[in-house]
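Student: need coordinates for the below:
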Amino acid sequence: MSIIQIKGNVQYKITIDPSVWIFDDRKFLMDSFFENAASEENQLDQELDQERVIREGQTLPPTLKTEKKYEKERLVTGSFGMKLGDMLKNAEPLEHADTCEFVTETGTIAVPLSQAMESIAHFSQHGKPIIEEGPIHVYFADQSNLTQPIKGVKELVIT
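Tutor: As a prediction, the model looks like this:
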């Protein structure tokens, strides 16, 4: 099942399907997160430069047709993530809420709500929704769980 629920001490209980995030403008390529989160601004500039070179063919100005083609290729082959805080904000955690529990098939992992807000939800691998141990893998912004992300998240319970 690819549905995730956000519930608990929130104003609005939310049910989301991460597979539709592929159409969300807030998504980003996971490659940039894996490479080095510390130099985020510098990487963004480099990625924009690389995209521009690819689109422009180094000498030709981009056309709408080449730009659309590049975007389609990126969606089909890219691995994407989204900041989990974007979804948690929509649920509007109550004032006294301070913990987020990631409920998986194997157990529950509790982290401070502030850490969960900065976490990354990896939802697409090589252009396809994460099925195995999915629908999302959660990475902390400080990359402390880079080699062991929280996998198989089914619910987010705010306490």
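
Student: hey, let's count contacts and neighbours off CA atoms from now on
Tutor: Fine.

Student: tell me how far whichever helix in the chain runs longest lies from the chain's centre.
Tutor: Counting by DSSP state H, the longest helix found in the chain is helix 40-56. Distance, stretch centre to chain centre, for helix 40-56: 19 Å (C-alpha atoms, centre = their mean, to the nearest Å).

Student: give the buried residues for it.
Tutor: Along helix 40-56, these residues count as buried under the neighbour rule (16 or more other C-alpha atoms under 10 Å): 43, 55.

Student: for that helix, packing partners?
Tutor: helix 64-77 (3 or more C-alpha pairs under 8 Å, 6 or more residues apart in numbering; DSSP states H and E).

Student: please provide the structure for the following sequence as well, for comparison with the first:
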Amino acid sequence: MESIIPIKGKVKYKITLDPGVWIFDDRKVDLNTYFQQEQLQNSDLEEYTKSISKHWDREIMEGAVYPPTLKTEVKFQKEKVLTGTFGIPFKPFLDNAEPESDAKHILIECGMGEVKLPLSEAYSLILGFSKDGKPLRDDGPLHVYYQDGSNSGNPIKKVTGFTVK
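Tutor: Reported below is the predicted structural model:
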């Protein structure tokens, strides 16, 4: 099974996706809870400001040394990565490929043939890449979920590529 997924077609830059490295990406989302949470649209600047504020508050309250609680947080995060089910938003990758102005649709090449979606919907897709801490080998390398979770029980499986039309 090939695990490199291309984005091609009417794009300025043809890029490839490697789901094997996304486990280390900070943009990943926990698919066990993602579709149950209210989705808030935060800007990158707002998220950055909040993280810096949290760090600053911690240093003021606890000092610049690492308190013992941080060690247990790191252990918890490692455990979560090893056992979690994760996905990643498709939007940053599609933005980097820069679809041409006349592009209207995206074809998802998968085990079912092809699934055609309007390009505007493609920006909100979530790409599942891990289940219970393991890569999707049998029906992967990617699963595609709609952001509203309407297909969370039956995602688009065996995704092998994306073509912008």
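
Student: quick check: the one helix or strand Phe123 of structure 1 maps to compared with structure 2, mean distance?
Tutor: Element membership for Phe123 of structure 1, per DSSP states H and E: strand 120-125. Average distance, strand 120-125 of structure 1 versus aligned residues of structure 2 after superposition (mean C-alpha distance after the TM-score superposition for structure 1): 0.6 Å.

Student: for that strand, packing partners?
Tutor: strand 80-83, strand 137-139.

Student: quick one: residues in contact with the longest helix of structure 1.
Tutor: Contacting residues not belonging to helix 40-56 of structure 1 are listed as 32, 58, 61-63, 66-67, 70 [C-alpha atoms under 8 Å, 6 or more residues apart in numbering].

Student: of all the residues you listed, which comes closest to Ala116 of structure 1?
Tutor: Ser32 (19.4 Å; C-alpha to C-alpha).

Student: the closest one belongs to a helix?
Tutor: Yes - counting by DSSP: H, G, I helix; E, B strand; the rest coil, Ser32 of structure 1 falls inside a helix.

Student: what residues are up against it?
Tutor: 40, 43.

Student: that one and Pro135 of structure 1, how far apart?
Tutor: 21 Å (C-alpha to C-alpha, to the nearest Å).

Student: redo the helices and strands packed on strand 120-125 of structure 1 as JSON lines? Include distance to Glu155 of structure 1 and mean neighbour count.
Tutor: What follows is those, written out as JSON lines (distance: least, C-alpha to C-alpha, whole Å; neighbours: other C-alpha atoms under 10 Å):
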{"stretch": "strand 80-83", "distance to Glu155 of structure 1": "16", "mean neighbour count": "25"}
{"stretch": "strand 137-139", "distance to Glu155 of structure 1": "12", "mean neighbour count": "23"}
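
Student: in a markdown table: those, plus distance to Ile131 of structure 1.
Tutor: Formatted as a markdown table, those follow (distance: least, C-alpha to C-alpha, whole Å):
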| stretch | distance to Ile131 of structure 1 |
| --- | --- |
| strand 80-83 | 14 |
| strand 137-139 | 10 |
